[in-house]
Each structure stands twice: as C-alpha cells, then as structure tokens.
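> this one's sequence-less:
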C-alpha cells in the first residue's frame, strides 16, 4: 500500500505496549519494526518498582472458567492466540515480582518472533508531507534512517518528574530511581519523601522499618484508588505509612508545600515548608523549617521526550507537561503519530488504561483503526439478525 516507505509502522519501545502492537501487526502480515534502546524487552521492569513488587493484580483463581472473565483479573498478560502465553504461569503471587513480568514479556517477544531491533536508540523523528523519517543509532555509534507511514510511541515512563524550577534546592535530593536501597544507610535517620503517589508511599514503606522517622509530604489531597477506582492512584498495598501515622508510630504525612531545600554546615538538609492558614483573622502563609538526613523526590513520571522530535512534528503537552495531548484515538497533533501504553491514560483516567489490563484492549482497538485508515480494511463488526 505504501511503497514509498521502508515500514508501514515504526514502534518506538519494546515494553508491554510496543510488544502488544507488534503482535497484532505481525499477525496481520504488516511491514513493521520495533526499535528498543536496551538489550532486552521491558528493561524498565528489571529496576522498577524499586521494591521489586508490582501493584498489578495476578489473581489466578476466580471460580469461573470463562477466559474473558479471568482476563479481567489478570492485569499483566498480553493478548494472543496462544492460550498458554499467560503471565499467570509465571507467578502464583497476587502482587507478583516485577522481574517475573520482565521475563514473561521477553518470552512473549521470542515466542511470536516479533521484529524487535535491540540496542538501537531512536535519536530523531521528523516528517515531510505524509512520511516520517526515523533516525536511529546503535551501541557502536552507527546511524541509520528509515521511512515510515505511521509512528507509534511506546516509550512508557521516560523520565522522572523533578520540578527543580519550582523547588530551589531540589537537586540536593535523591530521586526515586537512583536512591540507595541499602536500609542500613537510613538506620535511625530522618527521611523526607516528596510526593503523594505510589512511588512515594512505596519508598516510605520500604524504609519504615529502618528509618527513625519518615515524613511523606504532598501539597494536595491524596487520591486513593479505592475512592477514584483508578489503578494508578495510591493503592492500599503501599499505604502502610498512613496506617502507622494514625496509630501514632512516629512516621507521618505532611500536607504542606515544599518551598526550598538547603544544606547546612553539618551536612543536613533543611527543608522549608509553607501552609495556607485560611482560619486566621487575616489569612496568610505559615512558613516552617525541618531538618532531615535524606530527602527523596518521588513525584511521578513524564511520558514524553520532546527532544526526539524535530520542528516538523508537534506534540502538545498536558497535565503539567507530563503527558501528550491525545485525540480520542490516541493520536497527537501530528497525523499518524500515536502514543500507546501508559501514556494512553492521559485521556482515559476513568478506565483501566494505566496498565496492561486496560491498554492491551486500547491497542487492539487502535490496531483496527489504523488498518482501516491505512489499508481500508473493514472494522470488526457483528451483523445482528434484523427484527421483523
């Protein structure tokens, strides 16, 4: 159909979203390639979550035998024709270890012989008329380019959200991805964790038994998954610190705003907070300082790397610059440039798009949309008997 291009589809990233789309394209016999900068698929799950435990359910026993019903409780498996290629065969744990998901996804890529080119980083994506040019570089520094009709960004969590421009001194803090996991270093120390999501409370829980005092600070109301029904909000398995706080066990949460961080002569980190006191006779800000041995920034992720696009491609950012602006079919402002995977949650917060059990179906839907758009294939449909 598109003889002027090398590939009809280029997928950037071999995480669960990239592999799921690659599977559908492979089954359809399309010309596609997946570029992955690492030497294996889903390398993210070798290191994240930092504690090693997923918060995606792996509920194997559900009483009923219907496969579709059971898939609703299997939050990690990708879709395929092979009924044996299920994540439930890799772990019996309700909250499994991330390393098992890493192994499963690599086995999935190998089982279906998906066209993944590893150790190949996408350096720049440009577009002229209706054709994308994707320039890549391998580990030896060799660069190549290919032409594509459609580009699917499956890059997942790209970088941590570290707003140093908003909090002077934030560069003095450790980050979720890079903080030392040796609990002995934090023994009987004062730790401040900045953030109100799963990464912040996962970190707080991890150090709760070794640290003297752990404070978790956030400047807006915590979104609990049991209230919002969104899987990406704070899950019960991570909120032990809140339990300890209410049981007066030293660890605590602080509903304040971090203003700045400075290091004093003793090497401690002095953090300035502020609270808006609306109940005062003259409402105003209350400022106070606290001293910590360690400060760890756990403020979530950004899902877009705008540096990979040249000026011919427009990707508008939303939600504080963390997500791409997407249409109702997950397309950016640039035609035939899509984001798939966890970035799909930018427009589907009320659904399950935050992880595999939701976006695997989104991706299947997008696959059919693209096949219809690019190759005029009919959309899946059912013809019901006409009522007379």
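Perfect, I can see it now. Computed from a predicted structure; not experimentally measured.
> C-alpha only now, for contacts and for neighbours.
Noted.
> ok, residue 269 - contacts?
When contacts are counted by Cα atoms under 8 Å, 6 or more residues apart in numbering, residue 269 touches 261-263, 291-295.
> Apply 6 Å and report the result again.
Counting by Cα atoms under 6 Å, 6 or more residues apart in numbering, residue 269 makes contact with 262-263, 291-292.
> How about it: what's its closest non-neighbour residue?
Spatially, and ignoring its direct neighbours in sequence, residue 269 is nearest to residue 263 (4.5 Å; Cα to Cα, 6 or more residues apart in numbering).
> Burial check on that neighbour, number of neighbours?
Neighbour count for residue 263, taken as other Cα atoms under 10 Å: 15.
> for comparison:
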C-alpha cells in the first residue's frame, strides 16, 4: 500500500527526507522561504510550492495524490509563536497557520496526518482545537513530547510529535536508544576536517566557520567544554554578564562537549556568542555542515547551488528551523508500523 505525502511548511526538507528514507513518497512541499526551493527539490526529488499555506487550497494539493494511494498530510507550522521565548509577547499572526493546516485537512480528508512543533504548543488553545477537530473527524490521534537522543539524534532537542489516522489506532514507535547508547557530538561530527575561525573547507562550502573578533578568540580559548563565561579571566567577561539581567545566561559563549549530545540547534547556531555553539576542541563556532549533521541531515545534503549562493543568515535559518531528518524517519517508521497492523 503506497503512502504518498505532501509536506506543509517544508523548509529545506528535513521531514520530507526522513519520511522518504522509510519508503514514503513525498510529492510536494509548501513553504514561503524561497531559499528552501533548491535544497528541497535537489535532495528530495519533489516539487517545491513557493506559497503560504494560507493561500493554498486542498484541491491544489489533491492533484499530487495518485488514485488509490494512502494520503499523508504532514507539516510543522512555524514554532516561534509558541516557543517559551515568545511567552508574554503579543499574539503572532503565524498562530493562524495552524488553523489553515486544519482547514486543509478538512478539504483533503487525508488518511494520515502528522505534525511537529515545540512542546510549549501543548499549552495553547489553538493546538487543543486542532487535536479535538481531528478526533471529531474520526481520526485516532497520538501525541507525545519526544526527546531526540532517545531516537538516536546527537542533540538534546525536545519536540512535540503528533500522528493521526482515519484507518485505525496509531502510535509513535518506542525509543530506540537507552541513555547509555545516546549519540554524542563526537559520534556525529568528529570525522570532519579541522577548520579555523573564518575558514571554508575547499571540498565542502557548507563546512565553513564564522569569523571571530580578537576578544572572542581569546574567550573561546579560555572556554572549557560544557563550561561557562564564568571560567574566563575577568578582563574577558562581557559587561552585560556583570548585570543582574545577564548573569543567568551561562550557556552563551559556551563550548559543546565531545562526549554528550549537542544543545538544540537554532537559527543562530553558527555564532559562538549565540549559545553553546563553540566547537568542543577547535577555537571556533561549529560550521554549517556540523550544525546540519547535528540536525541529522546526511553529510552530502546540499543547501545551495553554488558557493556564490551561500548566505549565512539563510543557511542558519534553514538548518535551525528544520525538522531533524531522523525525527521524520521516526514518524515514517511509526506510519509503516501502523499500516502493518491494519493490513
């Protein structure tokens, strides 16, 4: 039984790539970020629709599903409005995108639905409405917060994952890794060539590290794996960290540790001062390739057609916002197990 999917909010293709690794065919992805068109299409052999989900119709998406296929509608609405860092801010217009996801479910009536987002979404009425509407429409729904190391990812990301089916009870596959088996930063990126700050590897334009100012070079040399800026000599400590408002931000300007999973990758993960994004042993921030691998993209995943097309902010956005490929694979495996139980 062929499962065919469409990926809403597809970005650079992390969810699509993971689904395809399990044998699910993904025909198209939808996203407003035009920078994602090249990586999405070249790595996934699928059509990229440069549109807002609010502007697309179910009829348009139905054209991608062949007759007789099991229809999957997948997506990860932008998570920033629901993130803990956005709590207390005015309501973001992107909240409404989850309602458009629900609208498209009504118009398409897919056999399967999956979505992924930040755990904080569980607290919001918009998600409870989304889930209740699925149940009222005859879907079996399973959701849980996934700790990525439990499924073989070298990153301490936590994500809310939902799977739903109109064909019977569905579940998310159990954890594949015990804590003693967690993948580490060393497992993920130690094989990559060394770089200096500001360098680009000649064989891989994505293996590039941001430059460092003279004081930040001194800071990273004074940084310990899993340490904080409190380990530095006083003359290197930034003035903002001496204020009460800055004392709690201990992970900024931090190094990762080789023997542990990495912190969550963000859109700013290529900047040493933006979090614990310092390389464990080299005096630089992690490269874009290293960040992509920690997001479980394969080493060969292409993000830009040529070196001239590489823009650091766009790369950071695509990598940090991506659904980890392995998480897409976990969803795909859950779907495949579900189909086994109903056939």
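Perfect, thanks for sending it. Every value quoted in this text rests on a predicted model; they were computed, and no experiment measured them.
> Fetch the TM-score of the aligned pair.
Laid over one another, the chains give 0.29 as their TM-score (TM-score structural alignment, normalised by the length of the second structure), with 146 aligned residues with a Cα RMSD of 5.5 Å.
> ok, so of the contacts of residue 269 of the first structure, who is nearest residue 205 of the first structure?
residue 292 (17.5 Å; Cα to Cα).
> Okay, that closest one and residue 228 of the first structure: tell me how far apart.
According to Cα to Cα, to the nearest Å, residue 292 of the first structure and residue 228 of the first structure sit 33 Å apart.
> Same drill for these two, tell me which one is more crowded.
Higher neighbour count among residue 292 of the first structure and residue 228: residue 292, with 18 against 13, using other Cα under 10 Å.
> Make sure the more buried one is actually in contact with residue 190.
Yes: contact between residue 292 of the first structure and residue 190 holds when scored by Cα atoms under 6 Å: they sit 5.1 Å apart.
> buried set for the longest strand anywhere in the first structure?
When the first structure is parsed with DSSP state E, its longest strand is strand 143-153. Applying a neighbour-count criterion of 16 or more other Cα atoms under 10 Å, one finds 147-153 buried in strand 143-153 of the first structure.
> Output these in a markdown table; the columns should cover distance to residue 287 of the first structure.
Below are these laid out as a markdown table (distance: Cα to Cα, whole Å):
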| residue | distance to residue 287 of the first structure |
| --- | --- |
| 147 | 56 |
| 148 | 55 |
| 149 | 55 |
| 150 | 52 |
| 151 | 49 |
| 152 | 47 |
| 153 | 43 |
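> any idea which helix or strand comes after the longest strand of the first structure?
strand 159-160 (DSSP states H and E).
> which other helices and strands contact that following strand?
Judged by 3 or more Cα pairs under 6 Å, 6 or more residues apart in numbering; DSSP states H and E, the packing partners of strand 159-160 of the first structure are strand 301-302.
> Can you spell out which helices and strands pack onto the strand it packs on?
Where contact means 3+ Cα pairs under 6 Å, 6+ apart, strand 301-302 of the first structure is packed against strand 159-160.
> Run through who's touching the strand it packs on.
301-302.
> all strands of the stretch 1-150 of the second structure, in order?
Here the stretch 1-150 of the second structure has its strands, by DSSP state E, counting those that start in this stretch, at 3-8, 25-31, 47-50, 70-75, 112-117, 140-147.
> Make CSV from the ones you listed and add mean neighbour count and distance to residue 336 of the second structure to it.
Listed next are these as CSV, based on neighbours: other Cα atoms under 10 Å; distance: least, Cα to Cα, whole Å:
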stretch, mean neighbour count, distance to residue 336 of the second structure
strand 3-8, 24, 9
strand 25-31, 23, 12
strand 47-50, 19, 23
strand 70-75, 24, 11
strand 112-117, 23, 11
strand 140-147, 18, 15
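> nearest spatial neighbour of residue 292 of the second structure, skipping sequence neighbours?
Residue 292 of the second structure sits nearest to residue 319 (Cα to Cα, 6+ apart), 5.9 Å away.
> quick one on the thing from earlier: can I get the strands of the stretch 1-150 of the second structure in JSON lines with distance to residue 104 of the second structure?
Shown next, in JSON lines, are the strands of the stretch 1-150 of the second structure (distance: least, Cα to Cα, whole Å):
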{"stretch": "strand 3-8", "distance to residue 104 of the second structure": "10"}
{"stretch": "strand 25-31", "distance to residue 104 of the second structure": "12"}
{"stretch": "strand 47-50", "distance to residue 104 of the second structure": "15"}
{"stretch": "strand 70-75", "distance to residue 104 of the second structure": "9"}
{"stretch": "strand 112-117", "distance to residue 104 of the second structure": "11"}
{"stretch": "strand 140-147", "distance to residue 104 of the second structure": "17"}
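> Which helix or strand lies directly C-terminal to the helix or strand hosting residue 101 of the first structure?
Assigned by DSSP H and E, residue 101 of the first structure falls within helix 98-111. Tracing the chain past helix 98-111 of the first structure, the next element assigned as helix or strand by DSSP H and E is strand 116-117.
> Can you give me the distance of the residue nearest to residue 269 of the first structure to residue 291 of the first structure?
Separation of residue 263 of the first structure from residue 291 of the first structure (Cα to Cα): 9 Å.
> next one: residue 260 of the first structure
Using Cα to Cα, residue 260 of the first structure is found at 12 Å from residue 291 of the first structure.
> Residue 19 of the first structure too?
Separation of residue 19 of the first structure from residue 291 of the first structure (Cα to Cα) stands at 46 Å.
> Show me which of those two is the more surrounded one.
Legend: neighbour count by other Cα under 10 Å for residue 19 of the first structure and residue 291, higher for residue 19 (27 against 18).
> The more buried one: which element?
When elements are assigned from DSSP H and E, residue 19 of the first structure belongs to helix 16-27.
> Run through the neighbouring helices and strands of the helix or strand just after that helix.
Using DSSP H and E, the helix or strand that follows helix 16-27 of the first structure in sequence is strand 32-35. Strand 32-35 of the first structure sits against strand 7-12, strand 116-117, with contacts defined as 3+ Cα pairs under 6 Å, 6+ apart.
> what's the most buried one of those?
Using mean count of other Cα atoms under 10 Å, the stretch among these with the largest mean neighbour count is strand 7-12, at a mean of 24.
> Next, the angle from that one to helix 16-27.
Our comparison of strand 7-12 of the first structure with helix 16-27, counting by axes from the mean of the first three to the mean of the last three Cα atoms, to 10 degrees, yields an angle of 160 degrees.
> what residues does strand 7-12 of the first structure touch?
Applying Cα under 6 Å, 6+ apart, the external contacts of strand 7-12 of the first structure come out as 31-35, 148-154.
> So what's the residue count around residue 102 of the second structure?
That count, for residue 102 of the second structure with other Cα under 10 Å as the rule, works out to 16.
> if we can go back for a sec, among the contacts of residue 269 of the first structure, which pair sits farthest apart?
262 and 292 (10.5 Å).
> still on that earlier bit, could you export the helices and strands packed on strand 32-35 of the first structure as CSV, including distance to residue 339 of the first structure?
Below are these laid out as CSV (distance: least, Cα to Cα, whole Å):
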stretch, distance to residue 339 of the first structure
strand 7-12, 10
strand 116-117, 18
